[in-house]
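**Student:** 3D model of this:
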Amino acid sequence: MSETHGTGEAGGPAERVPPEAILAVPVRHWGRVAGAVVALVVLGLIVWAFAGAESIQWDVVGEYLTDGTVVEGALRTLWITVASMALGVVLGVLLAVMRLSDNQVLSGVAWGYIWFFRGTPVLVQLFLWYNLALVFPILDLGFYRDEMNDVMTPFLAALLGLGLNEAAYMAEIARAGVLSVDHGQTEASHALGMSRARTMRRIVLPQAMRVIIPPTGNEFINMLKTSSLVSGIQYQELFRAGDTISSRNLAVMEMLLVVTVWYLFLTTVFSIGQYYLERHYARGSQRALPPTPWQRVRTNLGTFRTRSAVRKETT
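**Tutor:** So this is what the prediction gives:
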């Protein structure tokens, strides 16, 4: 098709006039703005109430944040959390495999374990282990014999109480991850001559990690907070360390704030680690990896600058 050109004064083709650029003005969401203002006002009032409270000695809070007893308690909290979570993950994967087994005995045992430990509170389980000497005063394994009170230390009772309870939840998480893998993967590996154990280890579990990792990270952070319950069985973790100090200096609220700051610090660190671990296992399932927190900040800053420039042009 031939393009028609207008003629100028000299009879030649007229110059094309480029169309005006479309100025896109973003829609203002006043509801979001109002909600953000209300949230900031409420947060500011809460901070102001605590900061201005005369009964709280903030210098005491700052002094005990790095106190040796508190730091040691935080390390003990971290240690019992990691140890209990490791026990829960290993036993949970084993229970998930048993639950998926064609053997009705193994499947029934796994179901009964999960039913019991998910159906009773963690605190009750901790006290059951800690007071086991009331039922079995002597531990006699044939090759080893000792009084149960000497064997069942606060650390061992905390490890068994938290770890065995966590295994019940990890079993269901691992089972959901295994079931998320297409059954054709298992059939293909069996057709290649791979055994069931090797198929589970080399084919199914690596693919199931994408589903298992997020709830496992959440369980770890929850375990970090639940570990405060072991203070009831005399284990000297973070909460008990703060409680011990407050019983001496009577700074109850100050020590609770110290413990709160430490818990927030630990959960924040592991939340960041969980995010990058999830991002790592998301490779291959998403065309583009989710942005990191720093990338989101830069994107939001760029969007804010663009909107500011557009508003200046409109005005």
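**Student:** Going by C-alpha atoms from here, please, whenever you check contacts or count neighbours.
**Tutor:** Will do.
**Student:** tell me which residues in the longest helix seen in the chain are buried?
**Tutor:** Longest helix in the chain by number of residues (criterion: DSSP state H): helix 68-99. Buried residues in helix 68-99, counted by 16 or more other C-alpha atoms under 10 Å: 69-74, 76-78, 80-82, 84-89, 91-99.
**Student:** Could you also give me the structure for this second sequence? I'd like to compare it with the first:
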Amino acid sequence: MVEYGDVLARGFLRTIELFLLAGVGSLVLGTLLATLRVSPVPALRAVGTGYVTLLRNTPLTLVFFFFVFAYPKLELLQFPFFTAAVIALTVYTSAFVCEVLRSGINTVPVGQAEAARSIGLGFAQSLTNVILPQAFRAVVPPMVSVLIALLKNTTVAAGFSVNEVGSVIPFLNEEGEPTINAFVWIAVGFLILVIPLTLIQRGFEKRWSVAR
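**Tutor:** Predicted coordinates:
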């Protein structure tokens, strides 16, 4: 830890960057997909269902492989490995965010949507002003679990030339150092990162339970 602390610190900083960018992207895209899944338009529901079914049943490694190696072959748009990792994590995690949020939408009483329609609100207005705020409150624990899984999934990026904390192990192997100590410090680092997410989850639960 003393000799290679800077290497671990840089790796965790890159991991946090991956997590924050992919987390925001996943929440935005996942919310959009959940909107498609509950849309009254059959074609939009089919698009949302197809996306979620495909991504939830595809290994994350294959998603990374597509955006890092296969997509550049199309010669549409070139981007660095870090950007490809953010896109892969976002595309993959958004499918799980969508299903969590959809389950929250299903917990909102039907009478809420009917009351919104009765005062002249359209589908989009009812969803954004009435249904989604209640749905987000209902799914805080599973949503945080999805984000924690995303945080741990960032280590997959190490296999695709992204210098995050997962790349520390092969680096130490090349240096001839025992890697068991690195595994311990990485585990401790992830524990330190996960604890604040858990505290945030509990804080939101307590605050919103009082509000209800």
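**Student:** returning to what we had before: now do the longest helix of structure 1: which range of structure 2 does it align onto?
**Tutor:** Across structure 2, the stretch matching helix 68-99 of structure 1 (TM-score structural alignment) is residues 6-37.
**Student:** how big is the offset of the matching stretch relative to structure 1?
**Tutor:** When structure 1 is superposed, stretch 6-37 of structure 2 averages 1.0 Å from its matched positions, counting by mean C-alpha distance after the TM-score superposition for structure 1.
**Student:** What of stretch 201-211 of structure 2?
**Tutor:** Counting by mean C-alpha distance after the TM-score superposition for structure 1, stretch 201-211 of structure 2 comes out at 2.0 Å.
**Student:** who's in contact with that stretch?
**Tutor:** 137, 140-141, 144 (C-alpha atoms under 8 Å, 6 or more residues apart in numbering).
**Student:** so where does Val2 of structure 2 fall, helix or strand?
**Tutor:** According to DSSP states H and E, Val2 of structure 2 maps onto no helix or strand at all.
**Student:** Likewise for Leu172 of structure 2?
**Tutor:** Element membership for Leu172 of structure 2, per DSSP H and E: helix 168-174.
**Student:** Name the residues of that helix that come out as buried.
**Tutor:** 168-169.
**Student:** could you check the distance from the counterpart of Asn106 of structure 2 in structure 1 over to Phe155 of structure 1?
**Tutor:** In structure 1, the residue matched to Asn106 of structure 2 (TM-score structural alignment) is Leu179. Distance, Leu179 of structure 1 to Phe155 of structure 1, by C-alpha to C-alpha, to the nearest Å: 35 Å.
**Student:** for Asn249 of structure 1, same thing?
**Tutor:** For Asn249 of structure 1 relative to Phe155 of structure 1 (C-alpha to C-alpha), the value is 27 Å.
**Student:** More neighbours: the two, which one.
**Tutor:** Neighbour tally, Asn249 of structure 1 and Phe155, criterion other C-alpha atoms under 10 Å: the higher count belongs to Phe155, 18 against 10.
**Student:** hang on, isn't that one packed against Glu237?
**Tutor:** No: counting by C-alpha atoms under 8 Å, Phe155 of structure 1 stays clear of Glu237, with 9.9 Å between them.
**Student:** now the residue nearest the centre of structure 1, what's its secondary structure?
**Tutor:** Residue closest to the average C-alpha location in structure 1 (C-alpha atoms, centre = their mean): Asn218, at 3.0 Å. Secondary structure, DSSP: H, G, I helix; E, B strand; the rest coil: Asn218 of structure 1 is helix.
**Student:** what does it align to in structure 2?
**Tutor:** Superposed on structure 2 with TM-score structural alignment, Asn218 of structure 1 falls opposite Ser145.
**Student:** Likewise for Leu162 of structure 1?
**Tutor:** By TM-score structural alignment, Leu162 of structure 1 lines up with Leu89.
**Student:** now for Glu237 of structure 1: what does it line up with in structure 2?
**Tutor:** Checking TM-score structural alignment: Glu237 of structure 1 goes with Glu164.
**Student:** give me every residue that touches that match.
**Tutor:** Taking C-alpha under 8 Å, 6+ apart as the criterion, Glu164 of structure 2 is in contact with 10-15, 154-155, 157-158.
**Student:** Kindly recompute the last result at 7 Å.
**Tutor:** Neighbouring residues of Glu164 of structure 2 by C-alpha atoms under 7 Å, 6 or more residues apart in numbering: 11-12, 14-15, 158.
**Student:** Out of these, which comes closest to Leu55 of structure 2?
**Tutor:** Within those, distances to Leu55 of structure 2 taken as C-alpha to C-alpha reach their minimum at Ala158, with 20.8 Å.
**Student:** That closest one contacts Ser167, correct?
**Tutor:** Yes: at 4.9 Å, Ala158 of structure 2 counts as touching Ser167 under the criterion of C-alpha atoms under 7 Å.
**Student:** what's the burial count for Leu151 of structure 2?
**Tutor:** By other C-alpha under 10 Å, neighbour count at Leu151 of structure 2 equals 21.
**Student:** For it, which non-adjacent residue is closest in space?
**Tutor:** Nearest residue to Leu151 of structure 2 in three dimensions, chain neighbours excluded: Phe19, at 5.5 Å (C-alpha to C-alpha, 6 or more residues apart in numbering).
**Student:** from memory that neighbour sits against Lys152, does it?
**Tutor:** No: using C-alpha under 7 Å, Phe19 of structure 2 makes no contact with Lys152, being 8.9 Å away.
**Student:** Kind regards, and thank you for your time.
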